[in-house]
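here are the coordinates; sequence isn't available:
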């Protein structure tokens, strides 16, 4: 068996980012063979990641990257905010975003994407390895890639990387488009325009309004009732529709009133970290202790 030196351990740590004791054990198991040691660490990482797979990863960060005529938005999740600001986590999110743009994965599903080879390994294996290194479940939740060759676009990424926005348009003044991206981040619209609202959503809001206004509608003519109900429904929907929203920087105007005759908003997307994921509630002390244990 080859004698394992400090230099061997140092070299393998630099190559894998694994812990000191794990590296030493891997070299011992592999009898000093570097390739076998790396394979052992990788397999151990996959096993450890599998144990963490049932955990809830509802924290994390949003990544936005644009290059030439493409722009990508991506959500990478972790279990805690501590890991979400870790350099390894941030670097991985940036590298994956770059990879998506370079390989044009616009038409691929997330499942297909996870199975692709990135830097010598499947992306799923990369995520498993990162899970082991950081001691928390890491999850690539979603991404969207846009080709903006014939359009304008603006992006907004909140300072804490928890909310990200891409808005695509034509003939909209640059600063205004930037303001609209911030509007989307702050006001969280669901639809671009009234025509984008599904009929079942309109019908649902109509039923809710009629029920809520039951006492107000009593004794009033049918045409007056319809006006009252429509007014309430329009108010509710206007908060959900970007073009109908009141501009946050000037509440005397709606977004659509800011657009010139030839200007048009084409589409938008808004990501918020963890939205729709049921989070496990932990107090701050427990979260800190969890981080300490993960580092031991």
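Sure thing, it's come through. Predicted model only: the values in this text are computed from it and were never measured.

from here on, contacts and neighbour counts on C-alpha atoms
Noted.

what secondary structure does residue 143 sit in?
strand (DSSP: H, G, I helix; E, B strand; the rest coil).

Report how many residues lie close to it.
By the measure other Cα atoms under 10 Å, the count of residues near residue 143 is 20.

I figured it hits residue 77, correct?
No: judged on Cα atoms under 8 Å, residue 143 makes no contact with residue 77 at a distance of 11.9 Å.

try this one side by side with the last:
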């Protein structure tokens, strides 16, 4: 069968693969476009497998939301350049929407879900993207909020994503709180979440920092001094105790009370956090190869 330009064009539109790859796939499969699609998927998976061991610590966080349901997905690439590539961005946005629509509870469930083209899974689409962008691409993390409370999400520059859930209040307030969490990264939402061992350790540190003169004070006074210092530390590490980023005259707790709301919780993702990145020292490598190091 003759491999016409229109046939190659149709396969390109369906697969997103390059012209030469499409022509080869059609040639290998006697012009059968469905068989050529399957061929491209299989070769894409092979390419993806070869790149799977590479560190992928760049990429983006994507958000999808509808009412009280919202989801964040982290999709990683090897370089920031690919993380901004149109094909990569479109894929990341699509998988966030699929995660929301399907109710996928984790990454494995998301990988098995049907991709937006209806003819492949998310995992197959990921493998095809690897072949297209030439880098390892990974679906790393997924967090979601699924309830009847006030929910909002915020993504800063594709690098940091936050979901916030409130009882009461408005979606606008929840989004403002999400912006605060993105900027300030509080470890805990409220004082009741701060672990007892953290508080005990901080008390130990504060006591060690005190002078002998302070330590000689009556026990009840010493306890008040230590308690005051711990209260300040707890405010620093909790969302509700921090000055609100959008109005630093008030704490987040004061803003919530003013709006008749309370924090249920938040989820925050930052691209690549926890991944050990490989830092290339190109100058040292050149010196070494030149026999100068």
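In hand now; what should we look at? What you see is a predicted model; the values in this text were computed from it and never measured.

Superpose the two chains and report the TM-score.
The TM-score (TM-score structural alignment, normalised by the length of structure 2) is 0.83; 280 aligned residues with a Cα RMSD of 2.7 Å.

hmm, back to that, any residues in contact with both of residue 143 and residue 77 of structure 1?
Applying Cα atoms under 8 Å, 6 or more residues apart in numbering, one finds that no residue jointly contacts residue 143 of structure 1 and residue 77.

Near residue 178 of structure 1, how many other residues are there?
Look at residue 178 of structure 1: counted by other Cα under 10 Å, it has 17 neighbours.

where's the aligned residue in structure 2 for it, which helix or strand?
When structure 2 is aligned by TM-score structural alignment, residue 178 of structure 1 is paired with residue 175. Element membership of residue 175 of structure 2 [criterion: DSSP states H and E] is helix 171-184.

And the next helix or strand after that helix, what does it pack against?
Later in the chain than helix 171-184 of structure 2, the nearest helix or strand by DSSP H and E is helix 196-209. Judged by 3 or more Cα pairs under 8 Å, 6 or more residues apart in numbering; DSSP states H and E, helix 196-209 of structure 2 is in contact with helix 219-237.

mean shift between the helix it packs on and structure 1?
When structure 1 is overlaid, helix 219-237 of structure 2 sits 3.6 Å from its aligned residues on average, using mean Cα distance after the TM-score superposition for structure 1.

counterpart of the helix or strand following that helix in structure 1, which residues?
The helix or strand immediately downstream of helix 219-237 of structure 2 is strand 243-244, counting by DSSP H and E. Strand 243-244 of structure 2 corresponds to residues 246-247 in structure 1, going by TM-score structural alignment.

Average offset of that stretch relative to structure 2?
Mean for stretch 246-247 of structure 1 is 1.9 Å (mean Cα distance after the TM-score superposition for structure 1).

I would like the residues contacting that stretch, please.
The contact list for stretch 246-247 of structure 1 (Cα under 8 Å, 6+ apart) reads 183, 252, 253, 254, 255.

same thing with stretch 85-105 of structure 1?
Contacts of stretch 85-105 of structure 1 (Cα under 8 Å, 6+ apart): 63-67, 70-74, 76, 83-84, 113, 118, 130, 145.

out of these, which are inside helices?
83, 84, 113, 130 (DSSP state H).

want to throw the residues you listed into TSV with neighbour count and distance to residue 267 of structure 1?
What follows is these, written out as TSV (neighbours: other Cα atoms under 10 Å; distance: Cα to Cα, whole Å):
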residue	neighbour count	distance to residue 267 of structure 1
83	22	32
84	23	29
113	17	24
130	23	34
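
from the residues you listed, which is closest to residue 3 of structure 1?
Of all those, residue 3 of structure 1 sits closest to residue 130, with 29.2 Å by Cα to Cα.

list the contacts for the closest one?
Residue 130 of structure 1 is in contact with 88, 89, 138, counting by Cα under 8 Å, 6+ apart.

ok, which stretches of structure 2 are strands?
Applying DSSP state E to structure 2 gives strands spanning 58-66, 69-77, 138-146, 150-156, 160-167, 243-244, 247-251, 262-270.

how about those strands in a markdown table, adding distance to residue 52 of structure 2?
Formatted as a markdown table, the strands of structure 2 follow (distance: least, Cα to Cα, whole Å):
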| stretch | distance to residue 52 of structure 2 |
| --- | --- |
| strand 58-66 | 14 |
| strand 69-77 | 11 |
| strand 138-146 | 8 |
| strand 150-156 | 27 |
| strand 160-167 | 24 |
| strand 243-244 | 42 |
| strand 247-251 | 45 |
| strand 262-270 | 21 |
